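**Student:** got a predicted structure plus its sequence, pasted below:
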Amino acid sequence: MNTTSTLPALFVSHGSPMIALEPGAAGAFLRRLGPAIDATFGRPRAIVAISAHTAARSHVLLAGARHQAIYDFGGFDPRLSTLRYDAPGHPALAADVATRLQAAGIDVHRVDRGGLDHGIWTALRYVYPEADVPVLPLAFDPARSPAEQFALGAALAPLRDDGVLVLGTGSITHNLRRVFASGLRAPMEQPEIPESAAFRDWFVANSRAHDWDALFDYRRRAPHAVDMHPTDEHLLPWFVAAGAGGRDATPHRLHTSVTFGSLGMDAYAFGAEAGRLDDALVASARSTMAT
């Protein structure tokens, strides 16, 4: 269990619910992610999860003592509804997070209920398959701007010094009209469309350049932004995680892949510690290939 090391903040792309049955390259990366975190920093004592699929008009902490997987989707393979992810909650951490957010002038409510939307459990079932790390979902307000989401993350940043993993989950590109133009059973492996590649390249370049003004204004400045994100709830958790990492540290793209030709599965780490995690994952990938 982590007691001393500061953790990086993370953003992972969960894509569609089918990642739970068809892990692909992103699932293979997520399987390496948990062991790399544990080996480099120690096991997180808890995870504060901000997901594209847990949203509200104001911030809400799901402070239940236990969580189960929520099947918040329809039309997909029925086997998905047989998968479980029963994880402990963390009511005491909810009280701490609420105090921190209120001190930063951010409105927040607590409810004594549990539940993990598919953006959380489909990722965590690969990262921590034993479901033994407590999870505290934080519903965010998708009507707020990227800069406001960044400020939310900044208020969560001190948690990283206390062994808490701040995890945003969404998708780096997310246009379901394009993704499922050929139906819900379309093949995952398709050539990436140029619009998706251009957007993802712009995003990583501006991240490395610390051009936060451009990133906050991505819908106007990034190529094909509205095409890749007709609505931006799947990208906004990226800004929360980035805010938890801070303005000065260089974001590290830990993983890059695409499913269905346009559903970007990129993952990022934020904070001064991001490079250490990146190095650990590179070493893990090399070790896997060697065997």
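**Tutor:** That came through, no problem.
**Student:** from now on I want contacts and neighbour counts done on CA atoms only, so please keep to that.
**Tutor:** Noted.
**Student:** what sits up against stretch 31-47?
**Tutor:** When contacts are taken as CA atoms under 8 Å, 6 or more residues apart in numbering, the neighbours of stretch 31-47 outside the stretch itself are 1-3, 5-7, 90, 126-128, 133-136, 163-167, 276-277, 280-281, 284-285.
**Student:** in helices, which of those appear?
**Tutor:** Here DSSP state H is the test, and those give 126-127, 276-277, 280-281, 284-285 as lying in helices.
**Student:** in TSV, list the residues you listed along with distance to Leu235 and neighbour count.
**Tutor:** Listed next are these as TSV, based on distance: CA to CA, whole Å; neighbours: other CA atoms under 10 Å:
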residue	distance to Leu235	neighbour count
Tyr126	21	22
Val127	20	21
Arg276	24	17
Leu277	22	23
Ala280	26	19
Leu281	23	22
Ser284	27	17
Ala285	26	14
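**Student:** of all those, which two lie farthest apart?
**Tutor:** The distance between the two most remote of the ones in helices among the contacts of stretch 31-47 (CA to CA) is 20.7 Å, for Tyr126 and Arg276.
**Student:** which stretches of the chain form strands?
**Tutor:** Secondary structure of the chain by DSSP state E: the strands cover 9-13, 46-51, 59-62, 66-67, 87-88, 108-111, 135-139, 164-170, 252-255, 258-259, 263-264, 267-270.
**Student:** against which helices or strands is the fourth one packed?
**Tutor:** Secondary-structure packing of strand 66-67 (3 or more CA pairs under 8 Å, 6 or more residues apart in numbering; DSSP states H and E): strand 87-88.
**Student:** report all helices and strands that the strand it packs on contacts.
**Tutor:** Contacts defined by 3+ CA pairs under 8 Å, 6+ apart place strand 87-88 against strand 66-67.
**Student:** against that first model, consider the following:
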Amino acid sequence: MDKATASPLPALFVSHGSPMLALEPGTTGPFLQRLGRGIDRRFGRPRAIVAVSPHTAARAPVVLGSAIHHAVHDFGGFPEALYRLQYSPPGAPELAQRVRGLLAGGGIESTASEDAGLDHGIWSVLRFAWPEADIPVLPIALAPGQPPAAQWALGAALAPLLHEGVLVLGSGSVTHNLGLIFGAAQPAADAAEITESRAFREWVAGRVAAGDRDALLDYRARAPHAALMHPSDEHWLPFYIAAGAGGLDAPGLPGAPDMPDMPGVSGVRLHDAITYGCLGMDAYAFGDAAAALGEALAGVA
């Protein structure tokens, strides 16, 4: 699985929003369909996907090397049709060993598990992008107690996989405050975006375009309305894993002297969308291949 390829893949961060994405795709479902087709056409079908979602979590990274996976319906109170949906791709037990070796090489401790199953943050996305469920998937449990810099370092350790035909996918939400959705007056799915959400999403887009790693890592202090858009970090942390894998960088990272100095590489926002007026559905690509993917998607129907 560690054979190098001529054209590296980008690393991806996608927003999965509500579990209802699977039944009510809005503009994000069609985007994810184009994303899968665009990657296949531009880079070739990925050999495997390493996926991280906030809905599979542990105190430290856990590599789930089952031989086969299934859709886990890790939610309640939704329509029965949602629980009937399935997604059962092969797992990647051999890749699990490679991933653990890369993490160890980056000074990151991990454990292995043969547990099977993909949480909805993973399967709801992949079901649109690669509905055939024929690409092996290797989930890594997110460690939500670890700060953005640690997530970035984990992504950086996985960067060699992009040159081996393995896609690194972080699934979360660019904004995520369910209290704004399930309050006394629940907004409609197509409600106009609130000012605070737009300000946060555009700040992220600007910092990504500038390759400003320092600001992104310090988002709690620097991003507008950070606490409102993310009362807790878990749905935002997969962004840093994708950015780290893709090499988005800027000189001078306070507090993490052991992180490698990499040349500046700007990420690309591939999808700009909102649902319920405050739940951002943006998607980003990172790495040398990010711009090429953006160009490829422009030509994919």
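**Tutor:** Perfect, I can see it now. Since the structure is predicted, the reported quantities are computational estimates derived from the model, not experimental observations.
**Student:** TM-score, when you put one on top of the other?
**Tutor:** Their TM-score after superposition, calculated using TM-score structural alignment, normalised by the length of the first structure, is reported as 0.95; 284 aligned residues with a CA RMSD of 1.4 Å.
**Student:** residues in contact with the most centrally placed residue in the first structure?
**Tutor:** Central residue check for the first structure by CA atoms, centre = their mean: the C-alpha nearest the mean position is that of Thr169, 2.2 Å away. The contact partners of Thr169 of the first structure, taken as CA under 8 Å, 6+ apart, are 11-14, 49-52, 119-120, 234, 237-238.
**Student:** of these, which is the nearest to Arg178 of the first structure?
**Tutor:** His234 (15.1 Å).
**Student:** isn't the closest one up against Leu176?
**Tutor:** No - counting by CA atoms under 8 Å, His234 of the first structure sits too far from Leu176 to count as a contact (11.2 Å).
**Student:** quick one: map Arg125 of the first structure onto the second structure.
**Tutor:** For Arg125 of the first structure, the equivalent position in the second structure is taken to be Arg127, counting by TM-score structural alignment.
**Student:** tell me the contacts of that match?
**Tutor:** 22, 87, 133.
**Student:** which residues does whatever residue of the first structure lines up with the second one contact?
**Tutor:** Right, the one you point to is Tyr87 of the second structure. In the first structure, Tyr87 of the second structure lines up with Tyr85, judged by TM-score structural alignment. Shown in contact with Tyr85 of the first structure (CA under 8 Å, 6+ apart): 67-69, 121, 125, 131.
**Student:** what's Asp162 of the first structure aligned with over in the second structure?
**Tutor:** Asp162 of the first structure maps onto Glu164 in the second structure, with residues paired by TM-score structural alignment.
**Student:** and its match, how far is that from Val52 of the second structure?
**Tutor:** 18 Å (CA to CA, to the nearest Å).
**Student:** ok, now Pro89 of the second structure?
**Tutor:** Taking CA to CA as the measure, Pro89 of the second structure and Val52 of the second structure are separated by 16 Å.
**Student:** now do Val137 of the second structure
**Tutor:** Val137 of the second structure sits at a distance of 10 Å from Val52 of the second structure (criterion: CA to CA).
**Student:** same question, Gly299 of the second structure
**Tutor:** Using CA to CA, one obtains 28 Å as the distance from Gly299 of the second structure to Val52 of the second structure.
**Student:** more crowded one of the two?
**Tutor:** Higher neighbour count among Gly299 of the second structure and Val52: Val52, with 31 against 9, using other CA atoms under 10 Å.
**Student:** that one and Leu167 touch, don't they?
**Tutor:** No - with contact taken as CA under 8 Å, Val52 of the second structure and Leu167 are classed as non-touching, separated by 11.3 Å.
**Student:** isn't Arg100 of the first structure up against Ala154?
**Tutor:** No - assessed by CA under 8 Å, Arg100 of the first structure is found out of contact with Ala154, at 10.4 Å.
**Student:** the two - which one has more neighbours?
**Tutor:** Ala154 (22 against 18).
**Student:** isn't that one right up against Asp248?
**Tutor:** No - counting by CA under 8 Å, Ala154 of the first structure sits too far from Asp248 to count as a contact (12.0 Å).
**Student:** quick one, what contacts Gly275 of the first structure?
**Tutor:** With the criterion set at CA under 8 Å, 6+ apart, Gly275 of the first structure makes contact with His252.
**Student:** against Thr250 of the first structure, how distant is it?
**Tutor:** Counting by CA to CA - Gly275 of the first structure and Thr250 of the first structure are separated by 9 Å.
**Student:** same check, this time on Val60 of the first structure
**Tutor:** Per CA to CA, Val60 of the first structure is found 29 Å from Thr250 of the first structure.
**Student:** hang on, the earlier thing: what's the separation between the match of Arg125 of the first structure and Gln146 of the second structure?
**Tutor:** Arg127 of the second structure sits 29 Å away from Gln146 of the second structure, taking CA to CA as the criterion.
**Student:** can you check Tyr276 of the second structure too?
**Tutor:** Applying CA to CA, the value for Tyr276 of the second structure to Gln146 of the second structure is 29 Å.
**Student:** these two: which is more packed in?
**Tutor:** When neighbours are counted by other CA under 10 Å, Tyr276 of the second structure and Gln146 differ, and Tyr276 comes out ahead with 21 against 15.
**Student:** how many residues are close by the closest residue to that one other than its chain neighbours?
**Tutor:** In space, and not counting its chain neighbours, Tyr276 of the second structure is closest to Ala189: 4.1 Å by CA to CA, 6 or more residues apart in numbering. Counted by other CA under 10 Å, the residues lying close to Ala189 of the second structure total 15.
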